[in-house]
Structure formats: structure tokens, C-alpha cells
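Colleague: quick one, fold the following:
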Amino acid sequence: MLERCKTAQERWGGVHEIIDRWLKSRKVLVESYVGLREIGEYTPTDTPKVLAFCELLVDYVSTGHFEVYEQLALEAKEFHDEAALECLHKILPELSTNTSIVLEFNDKFDTKEHCNSHLVDLPFALQTLGLLIDERFAYEDQLIEELHEAHSESA
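Modeller: Below you'll find the model as predicted:
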């Protein structure tokens, strides 16, 4: 997961300010995730780390939906790129489904009370979330590659 993050930033970093910021936040999200996974046995003293991670997670997902995906769609429309728009329409439902599941994790751990009452579930929830995040990054990388890279070459 961390390797995919580094690779994406190397390939698309500097191409567009929104994508740059988003890829940097992806890296911070992954580092926070890895830090949580390394804890092992969770206690209430770990709750602030979980809450901070949830905030990063929601910010990352929101930026994708409300900034990056919209920007990529605008680029595709501006370049009259039907293939890119088709790709977007194919991948966005997958990302929306992924987002719903990611937000379920957030809802379960987003407050001190929620988190402390579900600490026993946290290891499995993080493992499952890691798979979802990795899947999400693959979809997002495909969007960036198919929509943005083609247009940056045309511009």
C-alpha cells in the first residue's frame, strides 16, 4: 500500500496542484494506518490515534469525491474525451461503494465513546479497511492515469 502511494506520487506529482495535495494526504493516511496496525493490542490510550486516523480517512475520501474526481471529469469534458468519461462512469460507482464501507468504519470509531466500545473489533476492522483502501487506491490511480495523463499530454 505504501509502495503504491510512493509510485503514484512519483508518476503524477507536480502535474496538478489538487492531485499533488491529494497524493500527499494519501501518504499521510497510509502512514497513520501503518502506525495503527503496528500497535497490536489496543487500549483506550490509543483512542486519540484512532480518532486522528478517522479524520484523515474522511478528509481523504471527501477530497477525492468533491475535488479530484470532479476535476478529472471537467478535464475529460473539456477535451471531449468520451473514453475517459466512460472510464469515469465505470469506476465512480465502485468508488462510491468503497466509500460507503469506509464510512462505516469511520462511524464505528469516530468518537471516543464509539472507539472505546469497539476496541476489541479494531484489529479486524483495520485489516478489512486496509484491503478497501488498497482497492480504492487502485481505482483512483486508474482514474488519474486514464483521465489526467492523457489530457496533460494534450495540453
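Colleague: make it CA atoms for all contacts and neighbour counts henceforth
Modeller: Will do.
Colleague: neighbours around the closest residue to residue 2 other than its chain neighbours, how many?
Modeller: Nearest residue to residue 2, sequence neighbours excluded (C-alpha to C-alpha, 6 or more residues apart in numbering): residue 30, at 6.2 Å. When neighbours are counted by other C-alpha atoms under 10 Å, residue 30 registers 22.
Colleague: now the other sequence, so there's something to compare against:
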Amino acid sequence: MLEECQSAKERWGGVHDIIDRWLAERRELIVRMFAVNGGRGLDVEEAPIEERIQRFCEVLVDYVSAGHFEVYEQLLREAQEFRDADLEKARAVFVRLEDNTEHVLSFNDNYSDVRETRQHLSELDSDLSRLGEQLEERFELEDQLIQDLHEVHRDKVISEG
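Modeller: You can find the predicted model right below:
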């Protein structure tokens, strides 16, 4: 009952902070991928390739997990609270993200263990290329969700706060 009395700003203002932290993780993911792919001028570039891949896989799993278990849930709750008409459209995006997650995490399955990494190094360039395509699609879908389920409420949250 107390929860029902909270203003929109109190209830949903924190979602913006969650999204900001998550997008910062996205930037780190991109930097780590660049480092694995031979990026120059990065602090992590001096580490052996296996270590760079390991760290990238950790960030990859953290990013995907935060999306599924933190950000998507918050966006969905917010959309339900505001009775969004685009909720069904968002659910279709969630299905596409689930499929994308399987592809993204298959990279982690192949490279997260050092022994496995060494077995797959000859395929790293092509695997990174495919992963890059998957991540690009994922980022587009996630940005669409943020726009459709959060940004549309910004004015309502501000005006009720």
C-alpha cells in the first residue's frame, strides 16, 4: 500500500540510474572487445590474449546478466505501471533478446576457460566478428526498449515528482 502512494519520481527515477550504470558497462564491454581484437592504446593491451579474453568474457556475462535480471525487469514494471500500449511490442523485443543471448553466451562458453580459449584461438577473429554483429543487434534492441519503455515516461516522472 505504501508503494502505491509513492510518486512516479520516487518509484521510477532510480530506473534512470540503473540504465546509466548499465550503459557504462556497455562502454566497458566495447572497450574490452576492442582490446581483445588488438586495439592499441588501451591499458589492458599488454596483457596476454588469454587474459584479455577472460576479462572480456567476465564483462560480457555481467552485462548480459544485468540486462536480463535488472534493467529489463525494471523497464517492464515501469511499462506495466504506466499501462503502455507498446507492451506487446516490447515483449516481442524481449523474445528477440533471449535468442540473441544464446548466441552471445556461446562465445563465452567457448572462451571463458583458458584451456578452451587456447583451443579456439585460430577461430577468434571470425568468432569476434559474429559476436560483434550479435552485440550490435542487441544494443539496437536494448536502445529500442529504453526508448519505448522508459524515455516515453520521462515527462510523467518529472511532472509527478
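Colleague: would you mind reporting the TM-score between them?
Modeller: Put the two chains on top of each other and the TM-score (TM-score structural alignment, normalised by the length of structure 1) is 0.84; 137 aligned residues with a C-alpha RMSD of 1.6 Å.
Colleague: name the helix or strand for the residue nearest to residue 2 of structure 1, please.
Modeller: Using DSSP states H and E, residue 30 of structure 1 maps to helix 17-39.
Colleague: okay, the helix or strand just after that helix sits on what stretch of structure 2?
Modeller: Counting by DSSP H and E, the next helix or strand C-terminal to helix 17-39 of structure 1 is helix 47-63. Aligned by TM-score structural alignment, helix 47-63 of structure 1 falls on residues 50-66 of structure 2.
Colleague: the matching stretch vs structure 1 - mean distance after superposition?
Modeller: Here stretch 50-66 of structure 2, set against structure 1 after superposition, deviates by a mean of 0.3 Å using mean C-alpha distance after the TM-score superposition for structure 1.
Colleague: pull out the buried residues from that stretch.
Modeller: Neighbour-count burial for stretch 50-66 of structure 2, counted by 16 or more other C-alpha atoms under 10 Å, picks out 50-57, 59-61, 63-64, 66.
Colleague: now which residue in structure 1 aligns to residue 106 of structure 2?
Modeller: That one, residue 106 of structure 2, aligns with residue 104 by TM-score structural alignment.
Colleague: what's the answer for residue 144 of structure 2, then?
Modeller: Under the alignment (TM-score structural alignment), residue 144 of structure 2 maps onto residue 142.
Colleague: quick one: distance of the host helix or strand of the match of residue 106 of structure 2 to the chain centre.
Modeller: Element membership of residue 104 of structure 1, judged by DSSP H and E, is helix 82-109. Its chain's average C-alpha position is 10 Å from that of helix 82-109 of structure 1, according to C-alpha atoms, centre = their mean, to the nearest Å.
Colleague: give the buried residues for the following helix or strand past that helix.
Modeller: The helix or strand immediately downstream of helix 82-109 of structure 1 is helix 112-117, counting by DSSP H and E. Of the residues in helix 112-117 of structure 1, 115, 116 count as buried by neighbour count, 16+ other C-alpha under 10 Å.
Colleague: and the angle for the next helix-or-strand element following helix 112-117 of structure 1 with helix 82-109?
Modeller: Where DSSP H and E defines the elements, the next helix or strand beyond helix 112-117 of structure 1 is helix 122-143. Interaxial angle, helix 122-143 of structure 1 versus helix 82-109 (axes from the mean of the first three to the mean of the last three C-alpha atoms, to 10 degrees): 160 degrees.
Colleague: quick check: angle from the helix holding residue 104 of structure 1 to helix 47-63?
Modeller: 160 degrees.
Colleague: which helices and strands does helix 82-109 of structure 1 pack with?
Modeller: On a contact count with 3 or more C-alpha pairs under 8 Å, 6 or more residues apart in numbering; DSSP states H and E, helix 82-109 of structure 1 meets helix 47-63, helix 69-78, helix 112-117, helix 122-143.
Colleague: quick one: closest of those helices to residue 155 of structure 1.
Modeller: Nearest of these to residue 155 of structure 1, taken as C-alpha to C-alpha: helix 69-78 at 10.3 Å.
Colleague: can you list the buried residues in that closest one?
Modeller: Applying 16+ other C-alpha under 10 Å to helix 69-78 of structure 1 flags 69, 71, 72, 73, 75, 76 as buried.
Colleague: go on, stretch 6-20 of structure 1?
Modeller: Result for stretch 6-20 of structure 1 [16+ other C-alpha under 10 Å]: buried residues 8, 9, 12, 13, 18, 19, 20.
Colleague: show residues contacting it.
Modeller: Residues outside stretch 6-20 of structure 1 that contact it (C-alpha atoms under 8 Å, 6 or more residues apart in numbering): 23, 24, 27, 67, 68, 141, 144, 149, 152.
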